[in-house]
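# here's my sequence, what's the structure:
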Amino acid sequence: MIKDGGVGGMAADVVGERLRDEDPREIAGYRLLARIGEGGMGTVYLSRTRGGQPVALKVIRRDFGGDPGFRRRFEQEVQAARRVQGYHVVPVVDHDTTGERPWLASAFIPGLPLHEALTAHGPLPLPAVLKLVGCTARALTAIHSAGIVHRDLKPSNILLSSQGPYVIDFGIARAADATQLTVSGGVIGTPQFMSPEHALGEPVGPATDVFSLGLIAAVAATGRHPYGDGGALTLAAQIANTAVRPPRLDSYDDHLRPLLERCLAADPAQRIGTEELAALCERAAGRPLNDFTGWLPEPLATDLAARERAALAPPPPEPTVADLGAQGSQGAQGSQGTQGPTPPPHGPTFAGAPTVAPPPPTYAPPAAAGARRGRTGLVVAGAAVAVVLAVGVTWTLARAGGDSDRTQGQGQGQGQGDGKQSVQPTHSATPPSPDPTPSDDSGFTPVFADRTFALRSPGRVAVVEADLDIPQVHGEGEITSGNEIELSDVSDGRWEFKTPWGKSAGTTPEQCLEGAQGDVLPTEIEAKDLRTVIPVGTVLCTQTDEGNLAMLKVTDITTGAGDLPDYATKLTLFKKR
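Presented below is the predicted three-dimensional model:
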């Protein structure tokens, strides 16, 4: 771990380890600042965009990168992961499969992986467990709606933040399955958090993630695994035998036991669905899942707040030639792989960190743009304040020994099989206010402010709809109502507004309401006209189906998977007082 004050203006305990001699110093225009994790698929590095926002960049292992089949699967899985939209997920924001070594980038935000929180602070109180499970279930709904099964849900892949839990590393492990099986005969996953079907090597589906979430709930509430003590392989064997010998749940809280029983059913068809599970948790908690006021115990909340402050510190200014010469003479950053305070990289600008911050600059190509053949543009998807996106790592049964992979953590830099994460940052030195103060005369009170919300091309001749009151993007085929925007990639693509939308001259509720009512946009905008009609910097407003006031600030526009461009926005929702 870096001990001398940190990298790029971030505190050392948030950053990780110094770069080693064998580590690259730049990947596709991203300057690498520190090593923040290592796992079964590759090594994760801290970098910064040109706008100063930290990102976690995972460079895939050479043996995987040398397999053309892996590259194809990797491209497919990353493209699928980029379509995931919803709160409590931290998505992939950039990637390239064409270079010497494939890589993917995730936004980086300070937070605490669940396994670290449990180690440092002990089990969570029941209300926090219910909120943890309910919000994670909502994240799984979004992931499954995109046709993805997480396959490696475990405490290190759930990040705690002041704005709730977030799920990381979804879907990408599947790209390595065939390669890993060919190389070692192993199974991708973490044994003690597998489902019975996964442990038996059978096909997995969304229900396998529900089983894993049930195990996580049990551990979070008590610090004990429901299948008892033992090593990873011992627990995996007991899980595989669930149909004959189910776990004993009689020692768990009466409010938690029914939830565990429905998650940990041996038959996948008998397990509770993610939407029902979220609703069950909300009822049991007696408060909305999106209310995070005091949701974590004070010592843990204090720990998270310190991490957020450290990560929100602005990066140092770009050094002059003289500065660089002085650094070299002092050995602050030399050929030996050591790294002292480092200026921001010349990477692409990433607009879409999930915290309240001024809109970052629009996309600017990296200095090494020529090296980024085939890379997609940066896109932001829904996550909220203070998350750590740990690009999770996979565990191979062929390499027994428990959670042995080192992961991309933001905290201590000591890899644990549960992985530390890299997540979405903000580039402002001022932390967000999760509970904005009411406006004076507008008659509206903020529900939340400046949450990252992605309006992405659904691709594949598909249609999705955005409900800003929840907020959530509903996938194709879902039966929904009360949506404000429809994104269609059919017949050249278009946005269709379900409620009257207009452009606002400012960001106060009064200005937003005036824009929604006075500067009304057409009900449909074709894909070819979107960038012109709604450019970066536009503030869009509407009164939602439920009578709330929604404000979208456009922070970035990139090429989408279909005919529509992808929009990164910050969403603020006001309700009537």
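
# hey, let's count contacts and neighbours off CA atoms from now on
Fine.

# any chance you could map the helices in the stretch 1-150 of the chain?
Along the stretch 1-150 of the chain, the segments classed as helices by DSSP state H, counting those that start in this stretch run 12-15, 62-65, 68-82, 114-121, 126-145.

# same list (those helices) but as CSV, adding distance to residue 236.
CSV is the format used below for the helices of the stretch 1-150 of the chain (distance: least, CA to CA, whole Å):
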stretch, distance to residue 236
helix 12-15, 33
helix 62-65, 26
helix 68-82, 26
helix 114-121, 18
helix 126-145, 22
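
# redo those as TSV? Include distance to residue 530 and mean neighbour count.
Below are the helices of the stretch 1-150 of the chain laid out as TSV (distance: least, CA to CA, whole Å; neighbours: other CA atoms under 10 Å):
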stretch	distance to residue 530	mean neighbour count
helix 12-15	38	25
helix 62-65	37	18
helix 68-82	20	19
helix 114-121	40	19
helix 126-145	26	24
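
# so for residue 517, which of those sits nearest?
Across the helices of the stretch 1-150 of the chain, residue 517 has its closest neighbour in helix 126-145 (32.0 Å, CA to CA).

# contacts for that closest one?
Contact with helix 126-145 is made by 81, 84-89, 149-150, 158, 164-167, 170, 206, 209-210, 213, 217, 220-221, 256, 274-275, 277-282, 284-285, 289, 295-296, 475, as judged by CA atoms under 8 Å, 6 or more residues apart in numbering.

# same question for stretch 537-546.
359, 468-469, 482-484, 499-507, 512-513, 515-517, 549-555.

# would you do the same for the sequence below? I want to compare the two.
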Amino acid sequence: MDPLGPEDPREVAGYRLLARIGEGGMGSVYLSRTRGNQPVALKVIRREYAQDPEFRRRFEQEARSARQVQGYHIVPVVDHDTNGPQPWLATTYVPGLALDDVLALYGPLPLAAALQLTGCAADALHSVHKAGVIHRDLKPSNVLIGSEGPWVIDFGIARAADATQLTRSGGFIGTPQYMSPEHANGLPLTPATDIFSLGLIAAVCATGRHPYGDAGAITVAAQIANTGVRPPDLTPYPEPLRTVLEHCLAADPQARPTPSGLADLCQELSGRQLRDFGGWLPVPVASDIARRERLAESGPETVVPGAAGAGAPYGGGTTRPPRAPGTGTGTGTGIGTGPAAGTGTGGWGPGGQVPAGAPVPPPAGPAAPYGSVTAPADPKRRLGPLVVGALVVAVAAVAVAGWALTRDTDAGAGKDQAGGQPGSSASTPAPSSAPSQSAAQSPAAGTPAAPKAGSYKVVFQGEAFALRYPSTGYTQFDLDTPKAMPLGADSGQTEIVYSHLGGVRDSYELLFETPMGASEDTTPERCRMAAGANALSPKLEAAQVKKQIVPGLVLCGITKQDKLAMMEVTGVSDNEGRPDFQTKLTLWEMP
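Model prediction:
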């Protein structure tokens, strides 16, 4: 993470920028904070793309689609705007190390951890694909590793660049070493393209070896494109990894597993539950991540050093030199989620050090509790887990073989470039004296704007709703109706399941079919922010239920009918040694 330079903007649509996280093919990424003092990574799109009306249209479509993606192991898009001088996109800021940095600093992960990572990433892809989005650029730098598992970032946005003058003359967006054969051949893509990319990640994650070798990007892409004629030799890979690779790296997209099928396979082969993250990482990696999480929790702000000049013009014309290429295992080529591999700086991983010479301002007040997040006013977006730390949106503009390369790279499976083209992403025109619409709705200094009236439409409010212990089997709860459904009922609209496991006193569990996050507030805006943030485990056993589901808890989630549900636990009563929960349920239609 670097201090802001003289060419960097100080504010974008009311978001005060604190530091530069990185830059690459599509733009520059900056650290900022929401009105509630929660960190976000804000990506400002390059002027070359911003000048293309078709890009703006596609970017708006893709950003809206990305906002609909919610689930476990997903880093969500929380805000965006396409109307200003340069489009921008904000995502949550998550503690952890990018997978390519983990591989560069610590080497391959143990096989069980690699399989668990692959299974969790497949779960994330299930959520991405369910929302009608294809990632298109899945690679090690787009997978963050944390103490609570891996997180997939930057899903779908790369597609917007396909519409620009920069790429439509035969070029396209993606990372050659992690493309599917159909992507490398320029064919239409289906969700199966992401499964192929994930298989390549699994191979590199577990062994450090790419199935198509460590040659340059063009060579590897050409080999991938030729998979149907000459598939990779998978015999050097150990079982059970080889089984996963054989499924994922099938030349025929229809022969590859679904994300859910791959997740189940990885759980079976790894020998542990996918969401059992106790001791899942090697000690050195876990210690590094724990250190970053501690730094993130302490909440220091990284700010502009005095040399940068507080009055520097918005988007002044100085260009930044490119970052030195790294030497790690990852092959990401855009705005990476870490420094050039091997620099050992902590880079744009969460909890990165304050840049040398950067003053640390006095605290802006206590940070909101973990999982309690306040967004800019009128947040028309769906959120997932908001965790203090560091995230970078990574989108690389590259082309393969005979297509025009948007950046020069010879990175194979063992090389990585983390920087973008010099001067390609920092230039931003000066703002007009009149605030933009997006700025008026964003966390500008001073009194924040109130949420727009009528943004959320109440379907029902404060309805008494009981989660009663089932005498046999399980009970399903539909929060849209709302109603309880017995064993055997259609579960397609179920958000919560209360399960009876037998006659033993503590043999019960609560299952959440959609991520539910704890909220510190009962406004729809704050509830939506919390939906998926600090999410409860998808399965709570008896001891966890007793500890976590207590009076005063406010749970928020997005229902199967795409509405915002808020459940306030008002009481807990005894039902022959098992708890019945009394709640008040509110449902909103979202803007």
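
# care to give me the TM-score?
The TM-score (TM-score structural alignment, normalised by the length of the first structure) is 0.65; 432 aligned residues with a CA RMSD of 4.6 Å.

# residues in contact with the residue positioned nearest the centre of the first structure?
The residue lying closest to the centre of the first structure (CA atoms, centre = their mean) is residue 90, at 0.8 Å. Residues near residue 90 of the first structure by CA under 8 Å, 6+ apart: 106-107, 166-169, 381-383, 387, 389, 423-424.

# again, but for residue 74 of the first structure
Counting by CA under 8 Å, 6+ apart, residue 74 of the first structure touches 97, 172, 175, 176.

# highest neighbour count among those?
The most crowded member of the contacts of residue 74 of the first structure, judged by other CA atoms under 10 Å, is residue 172 (29 neighbours).

# could you find the closest non-adjacent residue to it?
Nearest residue to residue 172 of the first structure, sequence neighbours excluded (CA to CA, 6 or more residues apart in numbering): residue 77, at 5.8 Å.

# that neighbour maps to what in the second structure?
In the second structure, the residue matched to residue 77 of the first structure (TM-score structural alignment) is residue 62.

# who are the contact partners of residue 149 of the first structure?
143, 170, 171, 204, 205, 206, 209.

# at 7 Å instead, please
Applying CA atoms under 7 Å, 6 or more residues apart in numbering, we find residue 149 of the first structure in contact with 143, 171, 205, 206.

# which position in the second structure pairs with it?
Under the alignment by TM-score structural alignment, residue 149 of the first structure pairs with residue 134 in the second structure.

# how close does that match get to residue 196 of the second structure?
Separation of residue 134 of the second structure from residue 196 of the second structure (CA to CA, to the nearest Å): 12 Å.

# with residue 511 of the second structure instead?
From residue 511 of the second structure across to residue 196 of the second structure, the span is 31 Å (CA to CA).

# so between these two, which is more surrounded?
Neighbours were counted for residue 511 of the second structure and for residue 196 using other CA under 10 Å; residue 196 has more, 27 against 18.

# which SSE is the residue mapped onto the more buried one from the first structure in?
Correspondence of residue 196 of the second structure to the first structure, assessed by TM-score structural alignment: residue 211. Taking DSSP states H and E as the definition, residue 211 of the first structure sits inside helix 206-222.

# how close does that helix sit to the second structure?
Helix 206-222 of the first structure, aligned to the second structure and superposed, deviates on average by 0.6 Å (mean CA distance after the TM-score superposition for the first structure).

# and the next element down the chain from that helix?
Counting by DSSP H and E, what follows helix 206-222 of the first structure is helix 232-240.

# compared with the second structure, how much does the helix or strand that that next one is followed by deviate?
Later in the chain than helix 232-240 of the first structure, the nearest helix or strand by DSSP H and E is helix 257-263. Aligned to the second structure and superposed, helix 257-263 of the first structure gives a mean residue distance of 0.5 Å (mean CA distance after the TM-score superposition for the first structure).

# in the second structure, what stretch matches helix 257-263 of the first structure?
Taking TM-score structural alignment, helix 257-263 of the first structure hits residues 242-248 over in the second structure.

# what residues does the matching stretch touch?
Contacts for stretch 242-248 of the second structure (CA under 7 Å, 6+ apart): 195, 196, 199, 234, 256, 257.

# one more time with 6 Å
195, 196, 199, 256 (CA atoms under 6 Å, 6 or more residues apart in numbering).

# distance check, residue 119 of the second structure against residue 241 of the second structure.
Shown here: residue 119 of the second structure relative to residue 241 of the second structure, a distance of 12 Å by CA to CA.

# sorry, slip of the keys, the one I care about is residue 499 of the second structure.
Distance, residue 499 of the second structure to residue 241 of the second structure, by CA to CA: 34 Å.

# do residue 13 of the second structure as well
Applying CA to CA, the value for residue 13 of the second structure to residue 241 of the second structure is 46 Å.

# where along the stretch 401-550 of the first structure do the helices fall?
Using DSSP H, counting those that start in this stretch, the helices of the stretch 401-550 of the first structure run over 509-518, 527-533.

# surely residue 104 of the first structure meets residue 95?
Yes - between residue 104 of the first structure and residue 95 a contact is recorded at 4.0 Å, counting by CA atoms under 6 Å.

# neighbour count winner among the two?
Between residue 104 of the first structure and residue 95, residue 95 has the larger neighbour count (other CA under 10 Å), namely 26 against 22.

# residue 170 of the second structure - that's part of a strand, no?
No - using DSSP: H, G, I helix; E, B strand; the rest coil, the assignment for residue 170 of the second structure is coil, not a strand.

# just checking, what residue in the first structure corresponds to it?
Per TM-score structural alignment, residue 170 of the second structure is aligned with residue 185.

# can you report how many residues lie near its match?
15.

# now residue 175 of the second structure
Residue 175 of the second structure has 27 nearby residues by other CA under 10 Å.

# would you mind measuring from it to residue 395 of the second structure?
For residue 175 of the second structure, the distance to residue 395 of the second structure - CA to CA - is 9 Å.

# repeat that for residue 133 of the second structure.
Per CA to CA, residue 133 of the second structure is found 15 Å from residue 395 of the second structure.

# okay, the two: which has more neighbours?
More neighbours surround residue 395 than the other of residue 133 of the second structure and residue 395, with 32 against 22 (other CA under 10 Å).

# what's the closest non-adjacent residue to whatever residue of the first structure lines up with that one?
In the first structure, the residue paired with residue 395 of the second structure is residue 393, using TM-score structural alignment. The shortest distance from residue 393 of the first structure to any non-neighbouring residue, by CA to CA, 6+ apart, is to residue 39 (4.7 Å).

# what does that neighbour correspond to in the second structure?
Looks like residue 39 of the first structure aligns to residue 24 there (TM-score structural alignment).

# farthest residue from the center of the first structure?
Computed with CA atoms, centre = their mean, the most peripheral residue in the first structure is residue 329, at 39.6 Å.
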